[in-house]
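# predicted model and sequence follow; I will ask about them next.
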Amino acid sequence: MYISITPQKISEGYSKSSADFVNYLEKENEGRSPENVEQFFDQFHDRIDHNHVVREIDANTKKLRNRDPRFYSITISPSQRELRHLDNPDIQLKEYTRQIMEEYAKSFHRETEIQVENIKYYAKIEHERTYKGFDRQVRENAPFNKKIIHLRNEIRMVDRGEIPGSIPKLEKEILNLQAAIPHKVNGIPIVEGMKKEGLQTHVHIIVSRKDISNQFSLSPGSKHKASEVQLNGKTVKRGFDRDKFFQNAEKAFDKTFGYDRNYVEKYRSHKIFSRDPQRYFSQLLDLPQTEKGMAIKLLRQTGIEVPNIHIPTNQVQMALQTIKQVKRAMEIAVQSSSIGI
């Protein structure tokens, strides 16, 4: 499970309105008949029109400064393994989104407990994803595509008489490179912007910075972690507990759908990896054989090769360069949602 929280972009060239973001989320509805349009939903209502979403989010900005985000975007991206576990992803992910937003509300520290009824949000299910530049398949195809472009430019120059050369020979080189490209979908080389194959259902949520009464600011931003402040002579906690939110979101999925989460899929494991890769691989290789086999299989599906050696728990010995390379590969895999957190 990959869950991200992103603030609205506030800078020159970006609108303060939520309209651009909401319209972007309407991209899958283009060309659909009215009865087949995927609409927004919130905690208590289904089939909410996108124009209503824009009006509600844009109007809920009382006393926010010009540089304050008006809203945050939460993306819920289950892995293909998690999606295959679900019987009806559309219905079940809608149920799960409502559970997650309850956990989102509980993760705020305030004088009085925040309830999901205090949160103004709208969510939308999407079924398609496209390859991004940081995806492993795009990166590994890139050198081949670069050479092909270079050869095609040479063919044009030869054809114009600008340089000597054999066009048939250059065309043969291109065919050889096209055959050698490692990643394809139905015989077509993967490039940035191409639709991803397989199950890609995910959820986008737009949540207002202000509570539903338009009185209080509720920021989940990284600069607003839980902290203690003095308020009316009392020490109270303020901020948003991201760890609590991510952990409870993961537990909610597993409990609701009876999902047996592997070591490499756990949020706790990813935290260990980011702080201590040696400890991460030591724990991975100490797992029971069945779970370890699945863990290595899941990692290799992302293009990460796990060292095929025993690493003692109390005396980890792995080359520093190897750790750096694997760590970078893991970071890229997380960004592309091929490994969840």
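Now that the structure is in, tell me what you want to look at. The structure presented is a predicted model; accordingly, all values stated were derived computationally and were not measured. Numbering: from 1, shown residues only.
# C-alpha only now, for contacts and for neighbours.
Fine.
# ok, and the closest non-adjacent residue to residue 182?
Leaving aside its chain neighbours, residue 182 sits nearest to residue 141 (6.5 Å; criterion: Cα to Cα, 6 or more residues apart in numbering).
# could you report the neighbour count for that neighbour?
20 (other Cα atoms under 10 Å).
# kindly report the same for the one 3 residues further on.
The local packing count at residue 144 equals 19, with neighbours defined by other Cα under 10 Å.
# just checking, it touches residue 181?
Yes: taking contacts as Cα atoms under 8 Å, residue 144 lies within contact range of residue 181: 6.2 Å.
# how near is residue 190 to residue 112?
Going from residue 190 to residue 112 by Cα to Cα, to the nearest Å gives 51 Å.
# more neighbours, these two?
For residue 190 versus residue 112, neighbours defined as other Cα under 10 Å are more numerous around residue 190 (23 against 7).
# looking at it, that one is touching residue 139, isn't it?
No: counting by Cα under 8 Å, residue 190 does not reach residue 139; the two are 9.7 Å apart.
# after the lengthiest helix in the chain, which helix or strand is next?
Using DSSP state H, we find that the single longest helix of the chain is helix 136-159. Sequence-wise, the next helix or strand downstream of helix 136-159 (DSSP states H and E) is helix 167-180.
# which residues touch that following helix?
Identification of contacts with helix 167-180 by Cα atoms under 8 Å, 6 or more residues apart in numbering yields 144, 147, 148, 151, 152, 154, 155, 158, 159, 189.
# which residues in this protein form strands?
2-7, 71-77, 108-109, 121-126, 184-185, 188-189, 202-208, 227-231, 234-240 (DSSP state E).
# now render those as TSV, adding distance to residue 313 and mean neighbour count.
Listed next are the strands of the chain as TSV, based on distance: least, Cα to Cα, whole Å; neighbours: other Cα atoms under 10 Å:
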stretch	distance to residue 313	mean neighbour count
strand 2-7	28	17
strand 71-77	33	21
strand 108-109	37	23
strand 121-126	42	24
strand 184-185	40	13
strand 188-189	42	15
strand 202-208	37	23
strand 227-231	35	12
strand 234-240	34	16
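# quick check: which of the ones you listed is nearest to residue 337?
Closest to residue 337 of the strands of the chain is strand 2-7 (Cα to Cα; 5.9 Å).
# wait, what's in contact with the closest residue in space to residue 204 that isn't next to it in sequence?
Excluding its sequence neighbours, the residue lying closest to residue 204 (Cα to Cα, 6+ apart) is residue 75, at 4.7 Å. Shown in contact with residue 75 (Cα under 8 Å, 6+ apart): 2, 3, 4, 5, 202, 203, 204, 205.
# now residue 115
102, 105, 106.
# dump the residues you listed into JSON lines; add distance to residue 225 and neighbour count as well.
Listed next are those as JSON lines, based on distance: Cα to Cα, whole Å; neighbours: other Cα atoms under 10 Å:
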{"residue": "102", "distance to residue 225": "19", "neighbour count": "20"}
{"residue": "105", "distance to residue 225": "14", "neighbour count": "20"}
{"residue": "106", "distance to residue 225": "14", "neighbour count": "19"}
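# this is the comparison structure:
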Amino acid sequence: MNIMYITITAQKLGSTYSPSSADFVDYLGKENQGMEEGNENMEYFFNQYHDQISAEEVVREIDDNTAKLEKSEPRFYSITINPSKYELKALDNPNLDLKRYTRELMKDYVASFNREINGRPVSIDDIKYYAKIEHQRTFKGTDKQIRENQPYATKILQLKHNIEKMENGTLKGNIKKMERRIKKLERQAPHQQNGQRIVQDMVKAGSQSHIHIVMSRKDASNSFSLSPGSKYKASDIELNGQIVRRGFNRDLFFDKAEKTFDRTFGYQRSFTEKYSSRKEFINNPRMYFNSLMRLPTNEKTIAFKLLRESGLPIMGSIPFNKAQVALKVFNKLRQGLEVAIKSSSIGI
């Protein structure tokens, strides 16, 4: 991924909301499995003011902070912050830098609520959250690499089953020939990593550091509901003669998150990496295309390089100096990027 994307989701267990954060917190501990307490590589939870918070404390604090919530309401939300490989290169120390960024990001998060608590804006001390940094990602069944390798995986599995039958005498055939076919299929699979066919659950190569945040639906006092998944956009309404503020401004949050990263690490964001550009790509592709074509040559080169790296369906090469390039081709790009834009949204 060559753009940062952030997801915010209410945690569900099937069709209902999870009654406890225990399973989710346990899932976030997967990279610590097999490590002894005190191992320098062990990643602990942290919040705005404290480090090395245990998983047990996170579960207790989140699960005990659900006063007056119905079963039909989410108890907690998760936020995932996924920096791009280019953004990760801008970090000197991923652990310390991402922790610092998280704490700044959560200030942007509370500033995006159009709410008041006891007559004042929501502050960082009003939310109860715990974050954890992970450094690995694995290929999932929904990934393009797995899906496109699947026909080869199916054939390889069938050949292996046939070899087992030959070995136990229930099928006649040439085992050596079967093994050569398997090796050939392994090489022919379109997606490889370090000379091996990419398979589900394989650890992805390169820097994969990202941040998971588990956050209580209720404020720190367990009195007010603060939902980033509010059905209301940030707005003011009159209720019983009084002006009531409500909602969460997701656009503001994503925009602030990007600017905070750039300011914190001195990151020079290119045109195609900007959240505003990606929105324009979806909402007004012709304007986006015109803006792209007006970029200086070096920036334009970078822009198309990033678009190609996204795995978008670029049909051939798009000449930089021809504004009459087929818009139909460009619209195919737009359809591909729409997936990335949806990732940078709140899914409930």
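Thanks, I have the structure now. Computed from a predicted structure; not experimentally measured.
# now distance to residue 45 of structure 1 too, for the contacts of helix 167-180 of structure 1, in JSON lines please.
Listed next are those as JSON lines, based on distance: Cα to Cα, whole Å:
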{"residue": "144", "distance to residue 45 of structure 1": "49"}
{"residue": "147", "distance to residue 45 of structure 1": "52"}
{"residue": "148", "distance to residue 45 of structure 1": "51"}
{"residue": "151", "distance to residue 45 of structure 1": "56"}
{"residue": "152", "distance to residue 45 of structure 1": "54"}
{"residue": "154", "distance to residue 45 of structure 1": "59"}
{"residue": "155", "distance to residue 45 of structure 1": "59"}
{"residue": "158", "distance to residue 45 of structure 1": "64"}
{"residue": "159", "distance to residue 45 of structure 1": "63"}
{"residue": "189", "distance to residue 45 of structure 1": "42"}
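# which ChimeraX command selects the buried ones in those?
Here is the ChimeraX command that selects only those of these that count as buried (16 or more other Cα atoms under 10 Å):
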select :144,148,151,154,155,158,189
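# distance of the residue mapped onto residue 234 of structure 2 from structure 1 from residue 58 of structure 1?
When structure 1 is aligned by TM-score structural alignment, residue 234 of structure 2 is paired with residue 226. To residue 58 of structure 1, residue 226 of structure 1 is 27 Å away according to Cα to Cα.
# ok, the alignment partner in structure 2 of residue 9 of structure 1 - contacts?
Alignment note (TM-score structural alignment): residue 9 of structure 1 maps to residue 12 of structure 2. By Cα under 8 Å, 6+ apart, the contact list for residue 12 of structure 2 reads 18, 74.
# quick one: which of the contacts of residue 115 of structure 1 sit in helices?
The members of these that map onto helices under DSSP H are 102, 105, 106.
# quick one: map the last one onto structure 2.
What it means is residue 106 of structure 1. By TM-score structural alignment, residue 106 of structure 1 lines up with residue 111.
# what about that match, distance to residue 50 of structure 2?
Residue 111 of structure 2 is 21 Å from residue 50 of structure 2, by Cα to Cα.
# in a markdown table, list the strands of structure 1 along with distance to residue 31 of structure 1.
Listed next are the strands of structure 1 as a markdown table, based on distance: least, Cα to Cα, whole Å:
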| stretch | distance to residue 31 of structure 1 |
| --- | --- |
| strand 2-7 | 29 |
| strand 71-77 | 24 |
| strand 108-109 | 40 |
| strand 121-126 | 15 |
| strand 184-185 | 24 |
| strand 188-189 | 25 |
| strand 202-208 | 20 |
| strand 227-231 | 48 |
| strand 234-240 | 40 |
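# wait, which of those is closest to residue 333 of structure 1?
Comparing those by Cα to Cα, strand 2-7 comes nearest, at 10.6 Å.
# which strands or helices does that closest one pack on?
In this structure, strand 2-7 of structure 1 packs against strand 71-77, with contacts taken as 3 or more Cα pairs under 8 Å, 6 or more residues apart in numbering; DSSP states H and E.
# what range does the strand it packs on cover in structure 2?
Going by TM-score structural alignment: strand 71-77 of structure 1 matches residues 76-82.
# also stretch 196-203 of structure 1?
Stretch 196-203 of structure 1 corresponds to residues 204-211 in structure 2, going by TM-score structural alignment.
# can you list contacts of that stretch?
80-83, 85, 88, 94, 98, 102, 131-139, 193.
# from the chain's centroid, how far away is that stretch?
Offset of stretch 204-211 of structure 2 from its chain centre (Cα atoms, centre = their mean, to the nearest Å): 11 Å.
# could you tell me the end-to-end distance of that stretch?
OK, stretch 204-211 of structure 2 end separation, Cα to Cα: 16 Å.
# list the buried ones in that stretch?
207, 208, 209, 210, 211.
# so which of those residues comes closest to residue 312 of structure 2?
residue 208 (20.5 Å).
# and the gap between that closest one and residue 89 of structure 2?
11 Å.
# surely residue 227 of structure 1 and residue 237 touch.
Yes: using Cα under 8 Å, residue 227 of structure 1 is in contact with residue 237, at 5.4 Å.
# what's the overlap in contacts for those two?
By Cα under 8 Å, 6+ apart, no residue touches both residue 227 of structure 1 and residue 237.
# residue nearest the centroid of structure 2?
residue 82 (4.6 Å; Cα atoms, centre = their mean).
# next, the contact list for that one, please.
So residue 82 of structure 2 contacts 4, 5, 6, 209, 210, 211 (Cα under 8 Å, 6+ apart).
# now do 7 Å
Counting by Cα atoms under 7 Å, 6 or more residues apart in numbering, residue 82 of structure 2 touches 4, 5, 6, 210, 211.
# and residue 279 of structure 2, how far from residue 291 of structure 2?
Per Cα to Cα, residue 279 of structure 2 is found 13 Å from residue 291 of structure 2.
# can you tell me how far residue 166 of structure 2 sits from residue 147 of structure 2?
29 Å.
# nope, residue 51 of structure 2 is what I was after
Distance from residue 51 of structure 2 to residue 147 of structure 2, by Cα to Cα: 39 Å.
# how about residue 84 of structure 2?
Distance from residue 84 of structure 2 to residue 147 of structure 2, by Cα to Cα: 23 Å.
# for the residue nearest to residue 227 of structure 2 when sequence neighbours are not counted, what are its contacts?
Excluding its sequence neighbours, the residue lying closest to residue 227 of structure 2 (Cα to Cα, 6+ apart) is residue 217, at 5.9 Å. Residue 217 of structure 2 sits next to 74, 75, 76, 77, 225, 226, 227 when contact means Cα under 7 Å, 6+ apart.
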